[in-house]
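Enquirer: below are the sequence and a predicted model for it; my questions follow.
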Amino acid sequence: MFKEMHDLFQWAWLIPALPFLSFLLIAFVTKRSKGLSSTISILAILSSLGLAIAIAYSVIRAGAEIVEHPAIINVNWLNIVGLKIDFGTIVDPLSAMMLFVVTLVASMVQIYSLGYMRGDKGWSRYYAYQSLFASAMLGMVLATNLLQLFIFWELVGLCSYLLIGFWFFKVSAREAAKKAFMTTRVGDFGLLLGMLFLYTKFGTLDFVALSAALNTSFQDVVVVGTASYVTVMAFLVFMGPVGKSGQFPLHVWLPDAMEGPTPVSALIHAATMVVAGVYLVARMYFLFDFASPAALQFVAGLGAFTAIFAASIAVVQNDIKRILAYSTLSQLGYMMFALGVGSFSGSMFHLMTHAFFKALMFLGAGSVILALHHKQNIWDMGGLWKKMPITGWTFFIGILAISGMPPFAGFFSKDEILANALHNGHPIIYAVGLFTAFLTAFYMCRLFFVVFMGPVKPENQHVNESPWSMTIPLMILAFFSVIGGWAALPEHNFAFFVHYGEFEHEAINWFLAGISVLAGLLGIGLAYAVYVKKVIAAESMVVRFPGIYKLLKNGYYVDEVYLWIIKNVMGGMGKVLYWFDIYIVDGIINGIALTTRGSGKLLRRTSTGQVQMYAMVFFFAVVVLFMVFAFGEGQLTALNPLATLGGVK
């Protein structure tokens, strides 16, 4: 049976290849035909989804065998003296789960875009970018080595730049695209250094070979300093995920990425760019596990800080997409600190469930934005529950899922993360995660109550539900947001949730789960009291705590700090280097040039071309030399007293 499955796994390369082929067809053949372009793109990603489902099912059937022996197929790409690079595919529980999530969300986004992007002049270009984006992420998931992953990693960054700045005629979109591209390059530089150090130390970038090399180094006591060296490499590799997955302080690009079309935001935040960093840490977990405890502690600490940091900012935001963006940052922090505290399965489980309900809420927000003629301020909305029932109900399911309410998907994954944090000796991180869960429920229900249950605005009287091309994906994602967490139940202990070949998923601790549910209920209750019953006036809190409000509203002024550093520190250094270049470097060069030019002018006067002049100069030179030798010999004789003794001359 496993051999038959392995035959299926050999075709995994088609999953990224089909969207890439659709990109080529749209870009070079069908770009003038909007209908044909979208059809090709959607059929390609749906075909990839079908193949991903087949592979995921086979992985589940294989069970522990596929964990112990992943299906790896390599083809030699480069082989020269001292360097051998293979390209291939790896199929194991981790990659199978990611393939399913990426293809599902990407296909829903592309179908949804039929309604959202209708009439857009860049229709074919949009679907070409969408296909390339999906292909890049899927190629990254299947990569068997760091170099192959890095190539697709950078292609993911390029696609995000193209899609965030899709409406390039808007200055804000262009600036947001550049900000995303440049900010993530900072982290990517660290990742590239880490790759170079890993290759220098171990002579390979293959995941399996690296894992084996690290185990060998660990067992070989003769190797001195390996652990500390690996710790440095782990920190460098982690810089890439810090940028891609929006961890503090490289998070600043993600809220501004909302300038792209809303379906793009759904794809970026749910299944592609931002989860690429989490996936890389998971794929390279053997590196962080081998390094000193400081590496995983740093991952856990930074993730926990990012989670509560972003959640606190989301509490006071008014743009519906920015609220969801900061929510994504917070949930990414959850995934990161889960990895840091040793909850590998919890992190990957939450990555999967979060993809379902976050894509659902972003697409639901797009449905509202389109119905309200691209209004994004939640205070311009209200009373949409009855006018947009499908959007309202599906969005409500997403709210319950992210708030950790049972039996929705977010309850199971968030509970596992918090339980593992406490069981593995991280009570502070557990407390931070629990308080973040309270804040998440509060600000997400604040959004829901204002948008769907608030008073109807006069200008919104004639709002209608979105077309079926948009609501069907909402219903499908809502379905997965409900059942996606049921994999945690004992009878559904899927092979996805494994760690180094051992099933680490444990039975639900209902006491701890009850505490996390209570935290979510308190958040929901507080939002209901403030924004529905008006028991507490939100405006009075703003007046009472204006400093805190401004601090949160402006994202703790991190962008302003960066701008100050760029303007004063980097700008000041630039001025110093400019003056050094002008007065020191250019001064020396110009001084040499002036000296050469002056010498040339002087020597030029001696080259007249007249023979009599040269003869006269030659005559005077001979006379001078004769006089020097004549007078010089007499002076030497007079000054030397030994010259007259013993006939010595």
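Expert: All right, it came through fine.
Enquirer: can we go C-alpha only for contacts and neighbour counts from here?
Expert: Noted.
Enquirer: surely residue 53 and residue 100 touch.
Expert: Yes: at 6.1 Å, residue 53 and residue 100 qualify as touching, with contact defined as C-alpha atoms under 8 Å.
Enquirer: more crowded one of these two?
Expert: Neighbours were counted for residue 53 and for residue 100 using other C-alpha atoms under 10 Å; residue 100 has more, 23 against 19.
Enquirer: second one coming, line it up with the first:
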Amino acid sequence: MYQLIVFLPLLGFLIAGLFGRSIGAKASEYITSGLLVVSAALSWVAFVTVGLGHAEAFTVPVLRFLDVGGIQADWALRIDTLTVVMLVVVNTVSALVHIYSIGYMHHDPHRPRFFAYLSLFTFAMLMLVTSDNLVQMFFGWEGVGLASYLLIGFWYKKPSANAAAIKAFVVNRVGDFGFLLGIFGLFVLFGSVEFSTIFASAASYLPAEGAAEHGDTVLNFLGYALDKHSALTIVCLLLFMGAMGKSAQVPLHTWLPDAMEGPTPVSALIHAATMVTAGVFMLARMSPVFELSHSALTVVTFIGAFTAFFAATVGLVQNDIKRVIAYSTCSQLGYMFVALGMGFYSAAIFHLFTHAFFKALLFLGSGSVIHAVSDEQDMRKMGGLRRLIPTTYWMMVIGTLALTGVGIPATIIGTAGFFSKDAIIEGAFVGHNAVAGFAFTMLVIAACFTSFYSWRLIFMTFHGKPRATADVMHHVHESPPVMLVPLFVLAVGALFAGVIFHDQFIGEAYNEFWKGALFTLDTNHILHDFHSVPMWVKLAPFAAMIGGFAMAYLFYIRSPEMPKVLAERHRGLYAFLLNKWYFDELYDFLFVRPAKWLGRFLWKKGDGWLIDGFGADGISARVVDVTNRVVKLQTGYLYHYAFAMLIGVAALVTWMMLGSSF
């Protein structure tokens, strides 16, 4: 069964990729979508069997993968609760995206290639989440990066899509360089890339009571001799660097909004359940290592809290409907990393689980809006769509309710986001690392901003007077059933996934559900402590959510002229947020322009003037010059040749007369 879950998407990729032109677009769509539906159904069977059925963790061997020197890594599927949770998330969302794409991409002439890329993306992600060792994980990690490059740049005739694909690829390579160094470091420390070996040996790196502060050197890094604890911290930070790239944490976040240049189903697949959650999954999988480095967890917490706040501030003023949701993703990933940094790993995975449903719902819902308004994405050119596309409207409202975490504190009444997001905020309040207070404050503020920009999107898109042209409004229509049915399924998850699975992820059934898939030290009491926070802490995210909604209602329903007035009054702040804190401009100044200048200099001067001028091309040019001069001696006149012969004879006689005397 588990081999089918992983390899059915690969089979779909091969069929659509190799034979798509032969079998046609319809067959490619139905085959790849059908295989993903089967894989998703089997994933739920695995989830019930392993997660809810309390089955023990095990591995499924596939084949011999790598055996070079001291490195041995078999290709095997690691099946435990963390794996089956990710299988459900990845395959469910991917299957729904496949089905949705049948309607959304109906007019695209390259549908077989698109569905092949979707299936390849899914297979690479499944390789990542089922990995039993770091080499296999890196294989899936890079496969996801390649597939995302192909999907973001799917419309390759658009320069903006090509630029966005290259940007995503390059920025992720920066993070992947750190991830690769982290893998090397783990191999040096533990002598293996197998998870079971690393996790079994990790406990030896826990400082013993009364031990000296500095021990023997176990790793040399950048000229520094590191003892066990320092080496483990450095390795964890390098692994986190890889997670920052994949999961779009500041400062490696700039690729994520630009990825909106791809088709909307791609945005849902990348931002909801797959690529951006890879970093969260990796840190959770490596919890036996990260749990031993308090310093690394503190850095993770700080970066996550800052990212949650930063992305929420930028989302306040974005006008592209997909970019608003993209920055929301960036912010919600920050929540997950805060939970990871607090050692609250189950809450991070719980939010990953619930986030997949409501974020995929919002992205696919926005695609339905874009499909209805003739591919327009600017919310300033929408408005008044509520009566024209009511089903899409209510699906978007449900997604927004889940994202903002609507629910009643201290009860079991609430949407999916209410249970997972509020748990992270409460966990930040009782966290014990140095930046816990900072994280709690940033997350509450981000919750307020999230509510504001989420309801701003609803009000600008669906309420008020229509701002689109009469021609566009005349053609507004509801999406076909093939696009709406996936929204209904996701809406169920967005409403009920939190209340149904709360006990398993972070409640009373925690121990039986996770069964060692996540590791925490005996000194980590956050799972117990977050249940006993003061009532005002439970009310804080609720109040932030209500406050954000009230401000959005005031700005875009009661007084629609107020946002423009405030933007004019605070022009500098507005420009600062609209330009995303000028991160792109800063990177362009610090990295892009110098790199282009250096590349142009090496091209023109190094390659053109030096190598071509004095190297192979230069030598060949001199040979041509000499031969061009020599060939002029070939005149075709007999007396010229006779004269040359006489000169030769005279030279020979002269040499014989004078040269023989020496």
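Expert: Structure's in. What do you need? Note that this is a predicted model, so its numbers are computed, not measured.
Enquirer: any idea what the TM-score is?
Expert: Here the superposed chains carry a TM-score of 0.86, computed using TM-score structural alignment, normalised by the length of structure 1; 598 aligned residues with a C-alpha RMSD of 3.0 Å.
Enquirer: still on that earlier bit, which residues are in contact with each of residue 53 and residue 100 of structure 1?
Expert: The contact sets of residue 53 of structure 1 and residue 100 do not overlap (C-alpha atoms under 8 Å, 6 or more residues apart in numbering).
Enquirer: who's in contact with the spatially most central residue of structure 1?
Expert: The centroid of structure 1 falls nearest to residue 244 when counting by C-alpha atoms, centre = their mean (1.1 Å). Contacts for residue 244 of structure 1 (C-alpha under 8 Å, 6+ apart) come out as 184, 187, 273-277.
Enquirer: TSV please, covering these and showing distance to residue 533 of structure 1 and secondary structure.
Expert: Shown next, in TSV, are the contacts of residue 244 of structure 1 (distance: C-alpha to C-alpha, whole Å; DSSP: H, G, I helix; E, B strand; the rest coil):
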residue	distance to residue 533 of structure 1	secondary structure
184	43	helix
187	45	helix
273	39	helix
274	37	helix
275	37	helix
276	41	helix
277	41	helix
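Enquirer: in which helix or strand does residue 73 of structure 1 reside?
Expert: Counting by DSSP states H and E, the element that carries residue 73 of structure 1 is strand 71-80.
Enquirer: give me the mean distance between that strand and structure 2.
Expert: Compared with structure 2 after fitting, strand 71-80 of structure 1 deviates on average by 3.9 Å (mean C-alpha distance after the TM-score superposition for structure 1).
Enquirer: what comes up buried for that strand?
Expert: 71-73 (16 or more other C-alpha atoms under 10 Å).
Enquirer: can you count the residues close to the counterpart of residue 235 of structure 2 in structure 1?
Expert: Residue pairing (TM-score structural alignment): residue 235 of structure 2 is matched to residue 233 of structure 1. Burial measure for residue 233 of structure 1: 23 neighbouring residues, criterion other C-alpha under 10 Å.
Enquirer: residue 233 of structure 1 - nearest residue in space that isn't next to it in sequence?
Expert: Nearest in space to residue 233 of structure 1, with sequence neighbours left out and distances taken as C-alpha to C-alpha, 6 or more residues apart in numbering, is residue 194 at 5.0 Å.
Enquirer: what does residue 274 of structure 2 correspond to in structure 1?
Expert: So, by TM-score structural alignment, residue 274 of structure 2 is matched to residue 272.
Enquirer: can you find the partner of residue 85 of structure 1 in structure 2?
Expert: So residue 85 of structure 1 corresponds to residue 73, using TM-score structural alignment.
Enquirer: residue 170 of structure 1 now?
Expert: Per TM-score structural alignment, residue 170 of structure 1 is aligned with residue 158.
Enquirer: distance check, its match against residue 262 of structure 2.
Expert: Applying C-alpha to C-alpha, to the nearest Å, the value for residue 158 of structure 2 to residue 262 of structure 2 is 10 Å.
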